[in-house]
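Undergrad: could you work out the structure for the sequence below:
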Amino acid sequence: MSLTSDPPKAAVVATEDYGALKVVPVRHPWRWVAVAAVLVAQFLHGLATNPAWEWDVFARFFTAETILKAVWVTLQLTFYGTVLGFALGILLAFMRLSASRFLVSVAVAYIWAFRSIPLIVQLLFWFNLAYLYKELQFGIPFGPGFYSFDTMGLVGALGAAVLGLALHQAAYAAEIVRGGVLAVDSGQLEAAAALGIPKLRRLRRIVLPQAMRSILPSAANEIISLFKGTSIVSVMAIGELFYQVQVVYGRNGRVVPLLMVATVWYILLTAALSVLQHYVERHYAKGATR
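TA: As a prediction, the model looks like this:
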């Protein structure tokens, strides 16, 4: 008589169940939180205790009258560059989307040219317009002129900066707007046309509200880039934020705290633009599934 026997059924079932289990490593999220907290604490401690930051100098100049005026000039450059740039960009975008080969060619040539030339070169060109063309005439092409005027006072430093920023911004805004319009389902336009809705109303009530969902994130990035890019007009001796900071630390030699003044102002204003972007995006996201 054999003393061996088959294993119990419960043991077989248990062995098979363990083999089918999915092994998941134990996660320790608080470890990374602790590491990040220690690094942030060390960074903040260094900011607070390192005398090289000269926070007393920072506090003295952060709300100084010259700095506040420079911030206002920076905001003006950003506002005018954005408004004029996107107005021209929208026109260029619809020129590229038109059925006219001539309009498409003009828009493509403009976008290609202004995206190819560095912004600083464009700014210096407009700043030196009076050197290139001392006088402008209106009259018969290649013939006598009926009216002429001096270009010396035509474009000042601030006007040249706004013109250069706006024309440069328009090339990028055109592609952003065109991409947003192309993202709208063409079937909706066909349905609207079948219902007899006028073309302008189709554009205003159907295309643009939906295109804004695609346009806004990229457009906000461009506006923020333009806001920070206004510092490049310092080469034209315009009293915007970065130029004014350079003037101040050129006089007193406090480079680090003055650079921190500019940095904190850029951070605060960029945060304000990001908050505004959030609310505008939420407005145009009404009715969206996501």
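Undergrad: switch to C-alpha atoms for all contacts and neighbour counts from now on
TA: Fine.
Undergrad: name the residues of whichever helix in the chain runs longest that are buried.
TA: Counting by DSSP state H, the longest helix found in the chain is helix 65-97. For helix 65-97, the neighbour count (16 or more other Cα atoms under 10 Å) marks 66-71, 73-82, 84-90, 92-96 as buried.
Undergrad: I'd like the next helix or strand past it.
TA: Once the chain leaves helix 65-97, the next helix or strand it forms, by DSSP states H and E, is helix 101-116.
Undergrad: by contact count, what packs against the next helix-or-strand element following that following helix?
TA: On the C-terminal side of helix 101-116, the closest following helix or strand by DSSP H and E is helix 119-127. Under the contact criterion of 3 or more Cα pairs under 8 Å, 6 or more residues apart in numbering; DSSP states H and E, helix 119-127 touches helix 157-182.
Undergrad: what angle do helix 101-116 and the helix it packs on make with each other?
TA: Put simply, helix 157-182 runs at 120 degrees to helix 101-116, going by axes from the mean of the first three to the mean of the last three Cα atoms, to 10 degrees.
Undergrad: contacting residues around Ala174?
TA: 86, 88-93, 111 (Cα atoms under 8 Å, 6 or more residues apart in numbering).
Undergrad: now the residues you listed as JSON lines including distance to Thr15?
TA: Shown next, in JSON lines, are those (distance: Cα to Cα, whole Å):
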{"residue": "Phe86", "distance to Thr15": "68"}
{"residue": "Leu88", "distance to Thr15": "72"}
{"residue": "Gly89", "distance to Thr15": "68"}
{"residue": "Ile90", "distance to Thr15": "68"}
{"residue": "Leu91", "distance to Thr15": "71"}
{"residue": "Leu92", "distance to Thr15": "70"}
{"residue": "Ala93", "distance to Thr15": "67"}
{"residue": "Ile111", "distance to Thr15": "69"}
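Undergrad: one more to line up against the first:
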Amino acid sequence: MAVPTDTLPGTPESPASPAGEPAETDAVQPRIVPVRRTGQWAAAVAVLLLLAGALNSVIRNDAFQWDVVGDYFTSAAVLRGLGLTLWLTGVVMVLGFALGTLLAVMRLSANPVLRNVSWGYTWLLRSTPILVQLLFWFNIGALYPQILGIKTVDLLGPVTIAIIGLTLHEAAYAAEVVRGGILSVERGQIEAAESLGLGRWRRLRRIVLPQAMRSIVPPAGNMLIGTLKGTSIVSVIAVHDLLYSVQLVYHRTYQVVPLLLVATVWYTVVTSVLSVGQHYVEKYYARGTAGAR
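TA: Modelled structure (predicted):
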């Protein structure tokens, strides 16, 4: 029986080569060729050219009257309107989320009355436009001329009506945001808190809400920006916000476009600042997770 030569003693397994050096082979290493992205670069150049053309047309178009924009950008009337817009946004967000959190807890309650009342409120307020709600509150005096012996006209001024209308509307959306955040918390966390004997409200405050904030903050930030821009609708009930302030000016000077640009630039600046703040708040609550960047 023949014995394979590769098992015989002294038979070399490979061609002789200097110690520590690999044997030479005839294999040719493949050549790596980078992917050519000609189409992507061509599209990027085309988009940049279009943007440059649009920006140049806006800057050099005298119809925009940038000198008028500069004159009114920091005028007293515009800054007062901006201040009221920021104040109204802050008040509505705080009150809206306070009421929304209460509604979310009611919606998750085992009590069918509380659960259905919360659902009905959310359904009704999200089903009607905010403008309709504001106009309804503005004309509430037709239904209730007096409240506790006080005339409704004296009790509910335009700013108060704006706060009530925007807060009730905001609370309906905030309730769903908070409810979604609470439902995102793992059931095991709640069971662990129950095993420690923590009460329902303490569990909610110390265990559930801190963890739910990771899911609540991003949509809440979007709601804050939306509320800032949405406050412009109160100009229809003569609240002197940013938009109404520039409207008063251009009704007098007939410089509509530059005054609208003043409001546009201010909204853009404030929204950008809020977006930066939202980024850092999200980063804070995403600590220890894959979302922390």
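Undergrad: could I get the TM-score for this pair?
TA: The TM-score (TM-score structural alignment, normalised by the length of structure 1) is 0.85; 266 aligned residues with a Cα RMSD of 2.2 Å.
Undergrad: nearest to Ser225 of structure 1 among the contacts of Ala174 of structure 1?
TA: Nearest to Ser225 of structure 1 out of these is Phe86 (Cα to Cα; 13.8 Å).
Undergrad: now do the closest one against Ala160 of structure 1, distance only.
TA: 18 Å (Cα to Cα, to the nearest Å).
Undergrad: ok, now Leu208 of structure 1?
TA: Per Cα to Cα, Leu208 of structure 1 is found 31 Å from Ala160 of structure 1.
Undergrad: and what of Ala109 of structure 1?
TA: Noted for Ala109 of structure 1: a distance of 22 Å to Ala160 of structure 1, by Cα to Cα.
Undergrad: those two: who's more crowded?
TA: The neighbour comparison of Ala109 of structure 1 against Ala160 (other Cα atoms under 10 Å) goes to Ala160, with 22 against 13.
Undergrad: and the alignment partner in structure 2 of that one, what does it touch?
TA: Matched to structure 2 by TM-score structural alignment, Ala160 of structure 1 sits across from Ile161. By Cα under 8 Å, 6+ apart, Ile161 of structure 2 lies in contact with 134, 137-138.
Undergrad: now, which of those residues sits nearest Asn56 of structure 2?
TA: The closest of the contacts of Ile161 of structure 2 to Asn56 of structure 2 turns out to be Leu134 (Cα to Cα; 40.4 Å).
Undergrad: surely that closest one touches Leu168?
TA: No: if you go by Cα atoms under 8 Å, Leu134 of structure 2 and Leu168 don't touch, sitting 10.2 Å apart.
Undergrad: now which residue in structure 2 aligns to Glu65 of structure 1?
TA: By TM-score structural alignment, Glu65 of structure 1 lines up with Ala76.
Undergrad: Val257 of structure 2 versus its match, what's the distance?
TA: Remark: distance between Ala76 of structure 2 and Val257 of structure 2 (Cα to Cα) = 19 Å.
Undergrad: next one: Ile164 of structure 2
TA: Relative to Val257 of structure 2, and taking Cα to Cα, Ile164 of structure 2 is found at 32 Å.
Undergrad: and those two? Which one has more around it.
TA: Ranked by neighbour count (other Cα under 10 Å), Ile164 of structure 2 and Val257 place Ile164 first, with 19 against 15.
Undergrad: which ones are touching that one?
TA: Contacts of Ile164 of structure 2 (Cα under 8 Å, 6+ apart): Trp137.
Undergrad: how close does stretch 270-281 of structure 1 sit to structure 2?
TA: Averaged over the aligned pairs, stretch 270-281 of structure 1 sits 0.9 Å from structure 2 after superposition, using mean Cα distance after the TM-score superposition for structure 1.
Undergrad: buried set for stretch 213-224 of structure 2?
TA: When burial is assessed from 16+ other Cα under 10 Å, stretch 213-224 of structure 2 yields the following buried residues: 213-221, 223-224.
Undergrad: with stretch 168-187 of structure 2 instead?
TA: Of the residues in stretch 168-187 of structure 2, those buried (16+ other Cα under 10 Å) are 168-179, 181-182, 184-185.
Undergrad: again with stretch 190-202 of structure 1
TA: Neighbour counts over stretch 190-202 of structure 1 (16+ other Cα under 10 Å) mark 192, 202 as buried.
Undergrad: so that stretch corresponds to what in structure 2?
TA: Going by TM-score structural alignment, stretch 190-202 of structure 1 sits over residues 191-203 in structure 2.
Undergrad: got a list of contacts for the matching stretch?
TA: 190, 207.
Undergrad: what about it, how long is it end to end?
TA: Terminal residues of stretch 191-203 of structure 2 lie 10 Å apart, using Cα to Cα.
Undergrad: please apply the same query to stretch 38-57 of structure 1.
TA: End to end - Cα to Cα - stretch 38-57 of structure 1 spans 28 Å.
Undergrad: same check on stretch 139-156 of structure 1?
TA: Note: stretch 139-156 of structure 1 ends 25 Å apart using Cα to Cα.
Undergrad: ok now that stretch, how far from the chain's centre?
TA: Relative to its parent chain, stretch 139-156 of structure 1 has a centroid offset of 37 Å by Cα atoms, centre = their mean, to the nearest Å.
Undergrad: which ones are touching Arg60 of structure 1?
TA: Arg60 of structure 1 touches nothing, counting by Cα under 8 Å, 6+ apart.
Undergrad: element containing it, please.
TA: Assigned by DSSP H and E, Arg60 of structure 1 belongs to helix 55-62.
Undergrad: check the fit of that helix onto structure 2 and give the mean distance.
TA: Looks like 0.5 Å for helix 55-62 of structure 1 (mean Cα distance after the TM-score superposition for structure 1).
Undergrad: that helix to helix 65-97, inter-axis angle?
TA: Here helix 55-62 of structure 1 runs at an angle of 60 degrees relative to helix 65-97 (the same axes, to 10 degrees).
Undergrad: list the buried ones in helix 55-62 of structure 1?
TA: Neighbour-count burial for helix 55-62 of structure 1 flags 55, 58, 61-62 (criterion: 16+ other Cα under 10 Å).
Undergrad: also stretch 270-285 of structure 2?
TA: Buried, per 16+ other Cα under 10 Å, within stretch 270-285 of structure 2: 271, 274-275, 278, 281-283, 285.
Undergrad: likewise for stretch 253-269 of structure 2?
TA: 255, 258-263, 266-267.
Undergrad: now those as JSON lines including distance to Trp41 of structure 2 and secondary structure?
TA: Below are those laid out as JSON lines (distance: Cα to Cα, whole Å; DSSP: H, G, I helix; E, B strand; the rest coil):
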{"residue": "Gln255", "distance to Trp41 of structure 2": "42", "secondary structure": "coil"}
{"residue": "Pro258", "distance to Trp41 of structure 2": "36", "secondary structure": "helix"}
{"residue": "Leu259", "distance to Trp41 of structure 2": "39", "secondary structure": "helix"}
{"residue": "Leu260", "distance to Trp41 of structure 2": "36", "secondary structure": "helix"}
{"residue": "Leu261", "distance to Trp41 of structure 2": "34", "secondary structure": "helix"}
{"residue": "Val262", "distance to Trp41 of structure 2": "36", "secondary structure": "helix"}
{"residue": "Ala263", "distance to Trp41 of structure 2": "36", "secondary structure": "helix"}
{"residue": "Trp266", "distance to Trp41 of structure 2": "34", "secondary structure": "helix"}
{"residue": "Tyr267", "distance to Trp41 of structure 2": "33", "secondary structure": "helix"}
